[in-house]
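**Student:** Sequence plus predicted model, see below.
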Amino acid sequence: MSAAFTDTGAGNLALHVGDDPAAVRERRSRLEESIAAAPGSLRFMNQVHGNTVAIMDAGSPAPEADAMVSRGLPLAVMVADCIPVLLAGESGNGPVLAAVHAGRPGIANGVLPAAVDSMKSLGAARIRAWLGPSICGSCYEVPDALRAEVSALVPATRSTTAWGTPALDLPAGARAQLEAAGVQVEYAGGCTLETDSLYSYRRDRNTGRFAGLVWCHG
């Protein structure tokens, strides 16, 4: 099982940001080639900042969801400041994978524990997680009332910006939720806002999306 994150070098991978759809599909095809996945097998989702988890198979259309779980089918999640979380576990029937779009609403509403529960319902054990690049707790400024609301639900998210204003640390919240679910965090990426080679909505609202990918080797 492998996990990886793209950057601006792979181009925009989202169909909903005003880019040429044919160009986006070509980039997605190149991604499939790069991970030796069958053409058209890499599954994307229509992300809606909720906590719905979709169980995917080869015939599943792109779901309206913020997490997908599969029995080995390659999965992708797109972001530009939210956390792309990739999960992999083992079951008696083979690998179980998940890709999760963990933004502020998703963290607050428990999309990560929901994804882990779905993986476990398919028999997954020894689940590991990779947290891709996202906006960090020193940069994600929010109103004080919003910080209070989210941190009341997920205390680890409470933070302060580098310049002293209220903030949320979504990676810390994600790590706390995963560890509480018995998931080992293998990797956490850097800050999108501080990294020019990554798309960041906070830096430029007219931006693309990079992706997190999780797949099995043939």
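**Tutor:** Structure received.

**Student:** Please count neighbours and contacts with C-alpha atoms only from this point.
**Tutor:** OK.

**Student:** ok, and for stretch 185-193, which residues are buried?
**Tutor:** Counting neighbours by 16 or more other CA atoms under 10 Å, one finds that the buried residues in stretch 185-193 are 185, 188-189, 191-193.

**Student:** Make CSV from the residues you listed and add distance to residue 176 and secondary structure to it.
**Tutor:** Below are these laid out as CSV (distance: CA to CA, whole Å; DSSP: H, G, I helix; E, B strand; the rest coil):
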residue, distance to residue 176, secondary structure
185, 10, strand
188, 13, strand
189, 16, coil
191, 18, strand
192, 20, coil
193, 22, coil
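
**Student:** another one to put next to it:
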Amino acid sequence: MLRYYPARFPGVGVAFTTVDQGNLALHVGDDPEAVLMRRRELEASLGLDAQRFWYMDQIHSTIILDAGADVLTASTASGHPTADGLISPCGDGALAVMVADCLPVLFIASTASGTATAVAHAGRRGLLDGILPDAVERLRAAGGTDVHAWIGPSICGACYEVPRDMSAEAELQLPGITTSTRTGTPALNLPAAAAAQLRALGVRVEESGICTLEDKRFYSYRRDNSTGRLAGLLWPVDQDKARNAAQ
């Protein structure tokens, strides 16, 4: 697991899981009991005790919900809300976003009372439709300043081949997103486009630089379309525990 305890935000943990933590998604044909057990083990390993991560039924939309009441009222039969982003205006929610090539983007912002946090699932469609600017706007509307974002492991531009017409359409919507694969075919560079979009909004960005297709520590739908899902995670941490864990 890639785990960080940002010095600027000592009360928040940031992490991206690997295949070592196992599949965390309920929608990929895995045994539901096994998935739930992995989730509980993950929460215990991060010191969450009785707190649980909020997961989503992700549909490549730009829907962002408040963790808490909005999530509870929007939850489906799976127990998860249909959304592609979650925000915790007080920074007290444990938030999860699942991917297997799309971008898991985690946000932390300073507020007068502490922090506000958010997570977003940004695949090609969500990125082009503006889910990341929407998340930044929601954080700032909650009083957030000094917004930081972490872009987790995702497919790189050299690996994300797309049809030529899709490449051209994407470039019209988000100039600079297009690139080429190593063999010269049309491709999209989602991580670079996301980072540029966020920096233009005044967000400080940390990029993992890890390609999920190339690095077998991570799940990749392009490598195996029956694969599991990794999770990008934000959660409130005890500051003393965080300092000890970081040493």
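**Tutor:** Structure received. Please read these numbers as outputs of a predicted model, since none were measured by experiment.

**Student:** Make a markdown table from the buried residues of stretch 185-193 of structure 1 and add distance to residue 15 of structure 1 to it.
**Tutor:** A markdown table is the format used below for the buried residues of stretch 185-193 of structure 1 (distance: CA to CA, whole Å):
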| residue | distance to residue 15 of structure 1 |
| --- | --- |
| 185 | 30 |
| 188 | 26 |
| 189 | 24 |
| 191 | 24 |
| 192 | 20 |
| 193 | 22 |
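
**Student:** Quick one: classify the residue nearest to the spatial centre of structure 2 as helix, strand or coil.
**Tutor:** Nearest residue to the geometric centre of structure 2 (CA atoms, centre = their mean): residue 104, 2.4 Å. Under DSSP: H, G, I helix; E, B strand; the rest coil, residue 104 of structure 2 falls in the strand class.

**Student:** wait, doesn't it sit right on residue 120?
**Tutor:** Yes. The pair residue 104 of structure 2 and residue 120 passes the contact test of CA atoms under 8 Å, sitting 6.1 Å apart.

**Student:** Now the common contact residues for those two.
**Tutor:** The overlap between the contact sets of residue 104 of structure 2 and residue 120 (CA atoms under 8 Å, 6 or more residues apart in numbering) consists of residue 97.

**Student:** mind checking what residue 231 of structure 2 lines up with in structure 1?
**Tutor:** Matched by TM-score structural alignment, residue 231 of structure 2 corresponds to residue 211 in structure 1.

**Student:** Specify the local secondary structure of that match.
**Tutor:** Residue 211 of structure 1 - assigned by three-state DSSP - is strand.

**Student:** Relative to residue 145 of structure 1, how far out is it?
**Tutor:** Separation of residue 211 of structure 1 from residue 145 of structure 1 (CA to CA, to the nearest Å) stands at 31 Å.

**Student:** Skipping its backbone neighbours, what lies nearest the match of residue 231 of structure 2 in space?
**Tutor:** residue 78 (4.4 Å; CA to CA, 6 or more residues apart in numbering).

**Student:** need the helices for structure 2, in chain order.
**Tutor:** Applying DSSP state H to structure 2 gives helices spanning 32-45, 69-74, 124-129, 131-141, 164-173, 190-200, 239-246.

**Student:** residues in structure 1 matched by the longest one, start to end?
**Tutor:** Across structure 1, the stretch matching helix 32-45 of structure 2 (TM-score structural alignment) is residues 21-34.

**Student:** got the contact list for that stretch?
**Tutor:** With CA under 8 Å, 6+ apart as the test, stretch 21-34 of structure 1 has contacts from 10-15, 38-42.

**Student:** Going by distance to residue 105 of structure 1, which of these wins?
**Tutor:** Using CA to CA, residue 14 comes nearest to residue 105 of structure 1 of the contacts of stretch 21-34 of structure 1, at 20.0 Å.
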